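1. I'd like to go over a predicted model; first the sequence, then the structure.
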Amino acid sequence: MTTSNDRPPATRHRPVMLRRCLALLGPALREPGSVVVDCTLGLGGHAQALLDAFPTVRLVALDRDPEALRLAGERLAHHGGRATLVHAVYDELPDALGRLGIPVVGGVQAVLFDLGVSSMQLDEAERGFAYAREAPLDMRMDPTTGASAADVVNTYPPGELVRVLRDFGEERFARRIVEAIVAERAREPITTSTRLVELIRGALPQAAMRTGGNPAKRTFQALRIEVNGELAALERALPAALAAIAVGGRLAVLSYHSLEDRMVKRVLARGAAPTAPPGLPEVPERYQPRLRLLTRGAERPDAEELADNSRAAPARLRAAERVREAL
């Protein structure tokens, strides 16, 4: 029997808002030798489309997941030396560029982020990302390093666990869930996704389980973000990516929950606003905005894409162009 893991990357993953991403980044990639960075390679859907659509560009692609790099490498192999794949988290972008001899300030023409968990990670039950499957409680995007979700659930002090669920999952019943977790782990360690889901269901009031989808989704999101340090990495990565983009270059970011999207919105809005002290009759050049917003708010997938790919539903796309050098 063929499983999702047996299928080639092109059929296992449909890149979200692909045409719109290409349209937004394309004007920055017209010159031969332009460099585009895919900070979240995954199975390589966006990367392949960029290489196909712009046959003179060079791609630098980052991912923390060794298996994603292997599969995407096979998918992109026919592009030869135009694609360079790097095992790195996206906040390591300056180091990755430096090792490749690309200037970390103004050295690239386009950067793409497709944040969150990948289709491959969701589909591979043993990774523990999906709350509807029996699996070890892991959730590491790079399974070769760092603490797992089981480590977090079984060792964090109760107050710290409450903070994680509230801050990263926006879970209003965080304290009740943590009380159930603490009571259970005192009896035996919590090691599987299904056991954690059972505890969450038992901790929530019945009314809370009748709305909002699977009651475990906020807890699983929170644990995934904590395990992988996603928001902290993004907070460092966005300024680094903007610094790397040359004047006329473009940044596009796909996010999948409100915490990511708010951070992206804040960073881009800051760059698109003048920095002059209030009350000046005229804004000097050095205080002019460094960015021009390319999207009106956050764009959403259209109905056609949602009908074809339900996983695109939470996506929010924001983009900006660098119009001036950074000070």
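-> Sure thing, it's come through.

2. Every contact and neighbour count from this point should use C-alpha atoms.
-> Noted.

3. Now do the strands in the stretch 201-327 of the chain.
-> 245-255, 291-293, 316-322 (DSSP state E, counting those that start in this stretch).

4. Mind putting the ones you listed into CSV with mean neighbour count and distance to Leu97?
-> As requested, these are arranged in CSV below (neighbours: other Cα atoms under 10 Å; distance: least, Cα to Cα, whole Å):
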stretch, mean neighbour count, distance to Leu97
strand 245-255, 24, 12
strand 291-293, 21, 22
strand 316-322, 25, 19
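
5. For my notes, please list the ones you listed in a markdown table and give distance to Asp142 for each entry.
-> Listed next are these as a markdown table, based on distance: least, Cα to Cα, whole Å:
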| stretch | distance to Asp142 |
| --- | --- |
| strand 245-255 | 20 |
| strand 291-293 | 33 |
| strand 316-322 | 25 |
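
6. so which of those strands comes closest to Leu161?
-> Nearest of these to Leu161, taken as Cα to Cα: strand 245-255 at 24.2 Å.

7. Give me the residues contacting the closest one.
-> Applying Cα atoms under 8 Å, 6 or more residues apart in numbering, the external contacts of strand 245-255 come out as 21, 24-25, 28, 105-116, 241-242, 261, 264, 314-325.

8. Check it against this one:
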Amino acid sequence: MLKVSDFDHIPVLLYPTVDALNVRPGGIYVDCTAGGGSHSAEIARRMRGQGILVSIDKDDAALAACMERREAFEGINWMPVKSDYRDIDDIIRSLKIGKVDGIMADLGVSSYQLDTAERGFSYMKNGPLDMRMDPNEWLTAAEVVNKYSRDDLERIFREYGEERHAGRIADGICERRRTKPFSRTTELAAAIKEYMPGHGSGEDQHPAKRCFQAIRIEVNHELSGLESLLQDGIRKLKPGGRFAVISFHSLEDRIVKEAFRSAESPCTCPRDFPVCVCGKKSLGTVITKKPIEPTEEEIEINPRSRSSKLRVFERNDNEQYN
């Protein structure tokens, strides 16, 4: 079994996130991305031996490390669950919990996943083209890179990676794979760099970063899962319950921002209507009008936190959409 000591992961925005949840003893909390259990452990510490904590992850290694952390806390009903956070509604129903006091999600890839070459997430480490959060799923990065059509590759690079050279890179990949399919991460990263104008010499980051992000999102269906999590999670909060989400790139952040904004102001009536006739009522309040970002000190300790943003929503007592 993988141990906490093996699951090397520095949590991002740890205290701002748990602070935002207003954790209290006896409450019910859900960590939708358990990772190695760092955020879950801090939530458990503040629960002071009372309440229920559900830690969800679809990575077996992450859950194994999380379960080891659980041994240090007595009194709390801490339940690790292997699942996808898109299924939060089914998970909570199956546990017969009802409404919860707080939900959090850290949408980043863990340091363990990035640093373990065999997982295939990193363009800096030589490993198989995998990128599956759940190794039991069938779709891999190799399948995407070698089997997707040229147009589909361009689409995911442009939409999920916001890569301005998406078409050119897709052309290069399709030309290369005709004679030799891609199988290794560093092989693909080098090819992407080669296909970019000037071989990516003007980039502030590795030229393959955006395309690797796009492939990872496609393999794990991350954005559609996030939309389901946000929609269902808000409805599972008790009045006064909070939802805290850490995002790492603009696509995720826009989805979180829009979901929270729509829950706060769902009215679809034209602006010039004197009164609301659509009947849609606010579900709560966006606590973070601007996202919380890491301090310079945190960025220095953990450079991977640089792009992170935390947004928080608080549920009201409107029961309209429960």
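-> Cool, got the structure. A quick note: this is a predicted structure, and the numbers were derived from the prediction, not measured.

9. Quantify their similarity with the TM-score.
-> Remark: TM-score between the superposed chains equals 0.93 [TM-score structural alignment, normalised by the length of structure 2]; 316 aligned residues with a Cα RMSD of 2.0 Å.

10. how about the helices in the stretch 51-200 of structure 1?
-> 66-76, 93-99, 119-123, 149-155, 158-169, 174-187, 193-203 (DSSP state H, counting those that start in this stretch).

11. out of the ones you listed, nearest to His257 of structure 1?
-> helix 158-169 (9.5 Å).

12. got a list of what the residue nearest to the spatial centre of structure 1 touches?
-> Centroid-nearest residue in structure 1: Leu115, 1.4 Å away (criterion: Cα atoms, centre = their mean). Contacts of Leu115 of structure 1 were listed using Cα under 8 Å, 6+ apart, and they are 40, 253-256.

13. Let's have the helices of the stretch 51-200 of structure 1 in TSV, adding mean neighbour count.
-> Formatted as TSV, those follow (neighbours: other Cα atoms under 10 Å):
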stretch	mean neighbour count
helix 66-76	19
helix 93-99	17
helix 119-123	18
helix 149-155	20
helix 158-169	19
helix 174-187	17
helix 193-203	19
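
14. Which among the ones you listed is found nearest to Thr219 of structure 1?
-> Of the helices of the stretch 51-200 of structure 1, nearest to Thr219 of structure 1 by Cα to Cα is helix 158-169, at 5.7 Å.

15. which bit of structure 2 covers the closest one?
-> Per the alignment by TM-score structural alignment, helix 158-169 of structure 1 matches residues 150-161 in structure 2.

16. Relative to Gln206 of structure 1, how far out is the corresponding residue of structure 1 for Ile91 of structure 2?
-> Counting by TM-score structural alignment, Ile91 of structure 2 corresponds to Ala96 in structure 1. Between Ala96 of structure 1 and Gln206 of structure 1 the computed distance is 49 Å (Cα to Cα, to the nearest Å).

17. and the match of helix 158-169 of structure 1, how far from the chain's centre?
-> Here the centre of stretch 150-161 of structure 2 is set off from its chain's centre by 20 Å, with Cα atoms, centre = their mean, to the nearest Å.

18. mean shift of that stretch relative to structure 1?
-> On superposition with structure 1, the mean distance recorded for stretch 150-161 of structure 2 (mean Cα distance after the TM-score superposition for structure 1) is 0.7 Å.

19. how far away is the counterpart of Pro181 of structure 2 in structure 1 from Leu196 of structure 1?
-> Residue correspondence, TM-score structural alignment: Pro181 of structure 2 in this structure matches Pro189 in structure 1. Counting by Cα to Cα, the separation of Pro189 of structure 1 from Leu196 of structure 1 is 10 Å.

20. and what of Gly213 of structure 1?
-> 16 Å.

21. In JSON lines, list the contacts of Leu115 of structure 1 along with distance to Val16 of structure 1.
-> As requested, the contacts of Leu115 of structure 1 are exported to JSON lines (distance: Cα to Cα, whole Å):
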{"residue": "Thr40", "distance to Val16 of structure 1": "13"}
{"residue": "Val253", "distance to Val16 of structure 1": "11"}
{"residue": "Leu254", "distance to Val16 of structure 1": "8"}
{"residue": "Ser255", "distance to Val16 of structure 1": "10"}
{"residue": "Tyr256", "distance to Val16 of structure 1": "11"}
